[in-house]
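S.K.: sequence and predicted structure are below.
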Amino acid sequence: MTMSNEARPGFAFGRPPAPDWSDFFGALAEHTDYQARLDALLELTARATKLPVVALYLADSPESRPHLVRLRFPKPARATSAGAETGSRVPFLGGSLGRWRRETLDAETFDVDEAFYSDSVVSVSSGVPLDLPRDERYTTSSIVATPVGALYSVPLHRRGEQIGVVQVGPVSEQPGRRLRKAMESIASPLAHAVALAREQSRLQEQLAEYETRADVSRQMLRSAFELDEFLHLLLELAVKASGTQAGFIALADTSGAIRLHTAVDLPDGLLDGVDLTPGAGFLEWLDEAERALYVADFARAAELGIQVILAVPLADEERVLGVLGLMNLEGGRPPAEHSLNLLAIFAEQIQLVLGNVRLFEAFNRQFVDTIHALARALDARYPYSEGHHRRVTDWAMTIGHELGLSEGQLEALWVAGMGHDVGMCGIVEVEHGFQADFHHPTIGASMFDVLPNGQAASEIVATHHEWFDGWGFPAGLKGEEIPVGGRILALAEYIVESTTADSIQTAMPPSKLFEEIEIRRGRQFDPAVVDAWRAAFERQRRASALGTPFRPCHTFKGEPEAACTTCPARTVDAPCWTIPDVRCIYHGDPDCRGCFVYLEAVERATDAGTDVPAPAPRGVEEV
């Protein structure tokens, strides 16, 4: 049988051209998943050869056997009741595609648009080998016999080394000229594209592994210092191992008194009001040097229904940290003989945990102090930015208290506020505003995120430039997606920047500040946060006498410390702007008429129909 040029693949008008380098690398650009990339490359290979089966083998190293990584294989066609083929699909008989006399005819009769299987189950069922031996047959182009028929095997080389083998088919006993030419033209771009896809996949896997390890390490470190959970777990184990009915751990508070911290199976309120400090009456030292305790108040113990109590102090070399106690209540059986030994073992573990927590807390404080010191150094670049972080934090804490945040939320807000712009230190070209602005929240957050208990502060720092309507940066979060601390810090920073004078412009007076914040209400700022700030600020204003600052100047600015601590406004009983020798120039206020403290007093007096004393001429001394 002969074929006209119109029937021959590659000669008919309108047929797509054979794939080239741009097609193979374009396939990589269209996909990010490694398997999807390989599927696209095999599809291009099938298109170039007009053959349905494409098997890709890759070697992990020059010394290893090439193994099957991806297989393009036709889906078995459904046969009619008479066993005839449906349409132009290829019959699937016992794992074989059958023998075709001529590859050109075979390619023409195969519907390349049908669905394909490409997973390992098909590779096994089809009989395609899962790996290839390292011998000469696969180092050059040749025909190899497989259960799916004869395949044309072509080695893939990159940078002078063989990285794998690609096999296409089924073919006749000898490959035709067109097939050899097609494989010669695509072997090199295919090899380079496959190698690049594999290298990028390995890098992605390594990155994912590193990120997972880092996340696991952070979570483990965080969980390791969740003191309450860890102590409760140890106490449960102690109660169970000793055979006692209940147990407690009491820890020293800031005053040194030892009070109940956590308990297991202890009746509610049983030890409320009991001072568990050794030597305070209920527990006394049997031998303080040996750290041995006994119950001294038998009457109180009987009143509480305690039948047996075993207690040991938790102490380091310097002081008593707490008490570990196991007890049986009325009706309980005596504790096991080994309970005292177990108690000592668990006490040792708890002391170790408490000691580690103290070390960790010291490290945590030092690390946070370092971040805050970097932030203060950033503030010192210009006179008008002195004290920026402290002033933002002051307003943030005022708003946080107004909103009724918890003690933990307020602590995280303070830690974040005092270092919210520290990410600027991680940008070399800090003067290039857009670059610094866009990236500094993420960089700053990463500095806090390394701390086991720094996640809350990290989230606040990362989101303090997000807008309530979603038009902020860097993540475009909106509404409740932004942590409340981030929403608070956003407004607090805007207030500080708007009420700070510099050599170019004066501070924004209160009326203008109210107007600008109302414009941004619900867009840039959370309305609830705006209301909280407005309520607190107006309360401060109402509490101030007319003609006086709503806040003392040295508390409103307070930086640099060397100037403000020697400023006469701290000691003279008069409005700060009436004192000639005020030191405000050192924190960027060249003239009191542009200072927010003065402008606020003027507006408040004007609203009341009175005047304020005029600013005195400035006199400046060296610090």
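M.R.: Yes, it's here.
S.K.: please make it C-alpha for all contacts and neighbour counts, starting now.
M.R.: Will do.
S.K.: how far away is Arg358 from Leu227?
M.R.: 11 Å (CA to CA, to the nearest Å).
S.K.: when those two are compared, which one has more neighbours?
M.R.: Leu227 (15 against 12; other CA atoms under 10 Å).
S.K.: go through stretch 359-376 and flag the buried ones.
M.R.: For stretch 359-376, a neighbour-count test (16 or more other CA atoms under 10 Å) marks Asn364, Phe367, Val368, Ile371, His372, Leu374, Ala375, Arg376 as buried.
S.K.: ok, those residues vs Asp215, which is closest?
M.R.: Taking CA to CA as the measure, Asp215 sits nearest to Asn364 out of the buried residues of stretch 359-376, at 18.6 Å.
S.K.: could you point out which element follows the helix or strand where that closest one lies?
M.R.: Counting by DSSP states H and E, the element that carries Asn364 is helix 339-379. Sequence-wise, the next helix or strand downstream of helix 339-379 (DSSP H and E) is helix 388-403.
S.K.: and the angle for that following helix with helix 339-379?
M.R.: 120 degrees (axes from the mean of the first three to the mean of the last three CA atoms, to 10 degrees).
S.K.: could you point out which element follows helix 388-403?
M.R.: helix 407-417.
S.K.: in the following helix or strand past that following helix, what counts as buried?
M.R.: Next helix or strand after helix 407-417 toward the C-terminus (DSSP H and E): helix 433-449. In terms of neighbour count (16+ other CA under 10 Å), helix 433-449 has its buried residues at 436-449.
S.K.: also stretch 152-162?
M.R.: So for stretch 152-162, counting by 16+ other CA under 10 Å, buried means Tyr152, Ser153, Val154, Pro155, Leu156, His157, Arg158, Gln162.
S.K.: ok, so of those residues, who is nearest Arg541?
M.R.: Using CA to CA, the buried residues of stretch 152-162 come closest to Arg541 at Arg158, 75.8 Å.
S.K.: for the closest one, what are its contacts?
M.R.: Ser188, Ala191, His192, Ala195 (CA atoms under 8 Å, 6 or more residues apart in numbering).
S.K.: ok, second structure coming up, stack it against the first:
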Amino acid sequence: MESMNDANIVKAIASGESSDSERILGLLFSYMPKIAAERKMDNLLVLMADLGRLLVQADRCSLWLIDSEKNELWTKVAHGVSELRIPLNAGFVGYAAKTGEALLIDDAYKDDRFDRRSDEKTHYRTTSVMAVPLMNGAGQVIGVYQAINKQGETPVFSRQDLERLALTAVYSAKTIESARLTAELEASKVELEATQEELIHILGDVSESRSRETGDHIQRVAEISYKLALYYGLSEEEAERIRLAAPMHDLGKVSIPDAILNKPGRFTDDEFAIMKSHAINGEMVLMKSKRDLLRFAATLAGSHHERWDGKGYPRGLRGEEIPLAGRICAVADVLDALSSPRCYKPAWPEEKVREEFIRQRGGQFQPELIDVLVEHWDDVFGCFRKARAEMEAAQAAAAAAQAADQNRAG
């Protein structure tokens, strides 16, 4: 995929030449580095507002922050323009700030929460609106993301638009919180690295959101990769680097059509060829970055489907030709795939999963990594046991509640 600057992104949105997934990916890679490098709060708000506007194709978008001392919400609408302030309880933004609820409004004038004074002053006509609260690490509302008037053929925002704005709000809230704590981001190496980590996870979440797999998949793969790296003998620094990069392993899936990505049955040869392309696509996109962490993630994305015996893809690498991070992520990725339910299969029983890895020792996977996995099986597999116990408890509670309702009805 060719690199996309802001002008190309806007052109692609207007002309429809770019697929939606490519458009989103282009936006993220265009704006996230700018946001990560920005030091001033005013400029951060403008950048995030611009990203949100293009992401959901809104006419206007703004990121409001709460000023508790003045009991107001404030925002920057453009570089070089003084800030805009409104009462804390005003309109949809105030409602979202007060309740912590996201709003998806098709017609503002049919909703009693709409504050018409702004339209009356500016002679602007507000129709469709989204408002998403920004939460800090303590779960407190610190601001609100607002998008106004959907552009394009459909005049109202969709549920997917709301999900995308909410996903961006998570990253924005954490970035704002970091900026507030440090005052000057460049003065704190720790905060810069934390921002890069958030960039990694937000892009990973985008790739996972297109499939029906649980959003916890990337986090589990990251944590399992981290544990395997430590048990294998890598340093804490090396293991942490793999943990940070692992969420990007399936980034290339954004280029795979939904019909193939979520197909419940077996792939045809042509479908499998398309599916396999996600490894090289993810590598190519990430390799364009100048950031060391993203370039390291590129190597991982392009190698986690290689096999120790040389029968993997995309390059058919064999043994130690495969980067170590890719070998480690391959074990973690398959472990999660077998141990978790997917659209095409239920979760495998624990013992069957363990037997499969032992069977593939020296075939699909490096022998020493399987030895490490088996030796520390209880620790590594513990997250799946916990998830299964919680699911069984929830199912038992639901069954008990249903039985009780039936008894009362009888």
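M.R.: Looks like it arrived, so ask away. Just so we're clear, the structure is a prediction, and the values are computed from it rather than from any experiment.
S.K.: need the TM-score between these chains.
M.R.: Remark: TM-score between the superposed chains equals 0.44 [TM-score structural alignment, normalised by the length of the second structure]; 208 aligned residues with a CA RMSD of 3.4 Å.
S.K.: if we can go back for a sec, mind giving me CSV with the buried residues of stretch 359-376 of the first structure and columns for distance to Thr49 of the first structure?
M.R.: Shown next, in CSV, are those (distance: CA to CA, whole Å):
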residue, distance to Thr49 of the first structure
Asn364, 64
Phe367, 63
Val368, 64
Ile371, 62
His372, 65
Leu374, 63
Ala375, 64
Arg376, 67
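S.K.: how many other residues sit next to Ala344 of the first structure?
M.R.: Counted with other CA under 10 Å, Ala344 of the first structure comes out at 16.
S.K.: can you classify the residue lying closest to it once chain neighbours are set aside by secondary structure?
M.R.: Closest residue to Ala344 of the first structure apart from its sequence neighbours, by CA to CA, 6 or more residues apart in numbering: Val312 at 7.2 Å. Put simply, Val312 of the first structure is strand when judged by DSSP: H, G, I helix; E, B strand; the rest coil.
S.K.: so His217 of the second structure is in contact with Asp336, correct?
M.R.: Yes. If you go by CA atoms under 8 Å, His217 of the second structure and Asp336 touch, sitting 7.0 Å apart.
S.K.: out of those two, which sits in the more crowded spot?
M.R.: Asp336 (21 against 17).
S.K.: hang on, that one in a helix?
M.R.: Yes. Under three-state DSSP, Asp336 of the second structure sits within a helix.
S.K.: which residues does it contact?
M.R.: His217, Arg220, Val221.
S.K.: if you set the cut-off to 7 Å instead, what comes out?
M.R.: By CA atoms under 7 Å, 6 or more residues apart in numbering, the contact list for Asp336 of the second structure reads Val221.
S.K.: tell me how far it lies from Glu368 of the second structure.
M.R.: The separation that Asp336 of the second structure has from Glu368 of the second structure, given CA to CA, amounts to 19 Å.
S.K.: next, the buried residues of the longest helix along the second structure.
M.R.: The longest helix of the second structure (DSSP state H) is helix 377-409. Going by neighbour count (16+ other CA under 10 Å), the buried part of helix 377-409 of the second structure is Val380, Phe381, Phe384.
S.K.: among those, which one sits closest to Leu244 of the second structure?
M.R.: Val380 (17.9 Å).
S.K.: separation between that closest one and Ile224 of the second structure?
M.R.: In terms of CA to CA, Val380 of the second structure sits 6 Å off from Ile224 of the second structure.
S.K.: kindly report the same for Ile66 of the second structure.
M.R.: Taking CA to CA, one finds Ile66 of the second structure at 38 Å from Ile224 of the second structure.
S.K.: and Asp59 of the second structure, by the same measure?
M.R.: Using CA to CA, we find Asp59 of the second structure at a distance of 43 Å from Ile224 of the second structure.
S.K.: ok now do Ile24 of the second structure, which residues does it touch?
M.R.: Leu55.
S.K.: check which helix or strand covers Leu104 of the second structure.
M.R.: Per DSSP H and E: strand 103-105 holds Leu104 of the second structure.
S.K.: check which helices and strands that strand sits against.
M.R.: When contacts are defined as 3 or more CA pairs under 7 Å, 6 or more residues apart in numbering; DSSP states H and E, strand 103-105 of the second structure packs onto strand 129-135.
S.K.: what's the helix or strand for the closest residue to Thr463 of the first structure other than its chain neighbours?
M.R.: In space, and not counting its chain neighbours, Thr463 of the first structure is closest to Gly486: 5.1 Å by CA to CA, 6+ apart. Assessed by DSSP H and E, Gly486 of the first structure sits inside helix 484-498.
S.K.: right, and the helix or strand after that helix?
M.R.: helix 510-520.
S.K.: between the helix holding Asn364 of the first structure and helix 407-417, how many degrees?
M.R.: 40 degrees.
S.K.: surely Gln146 of the second structure is in contact with Ser62?
M.R.: Yes. The pair Gln146 of the second structure and Ser62 passes the contact test of CA atoms under 7 Å, sitting 5.4 Å apart.
S.K.: other SSEs contacting the helix or strand Gln35 of the first structure falls within?
M.R.: Here Gln35 of the first structure is covered by helix 34-49, with elements defined by DSSP H and E. In terms of contacts (3+ CA pairs under 7 Å, 6+ apart), helix 34-49 of the first structure is packed against helix 21-30, helix 177-224.
S.K.: same list, those helices, but as JSON lines with mean neighbour count please.
M.R.: What follows is these, written out as JSON lines (neighbours: other CA atoms under 10 Å):
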{"stretch": "helix 21-30", "mean neighbour count": "16"}
{"stretch": "helix 177-224", "mean neighbour count": "16"}
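S.K.: can I get these in CSV with distance to Val295 of the first structure?
M.R.: Converted to CSV, those look like this (distance: least, CA to CA, whole Å):
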stretch, distance to Val295 of the first structure
helix 21-30, 76
helix 177-224, 33
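S.K.: what's the closest of those helices to Val320 of the first structure?
M.R.: Using CA to CA, the nearest of these to Val320 of the first structure is helix 177-224, at 22.4 Å.
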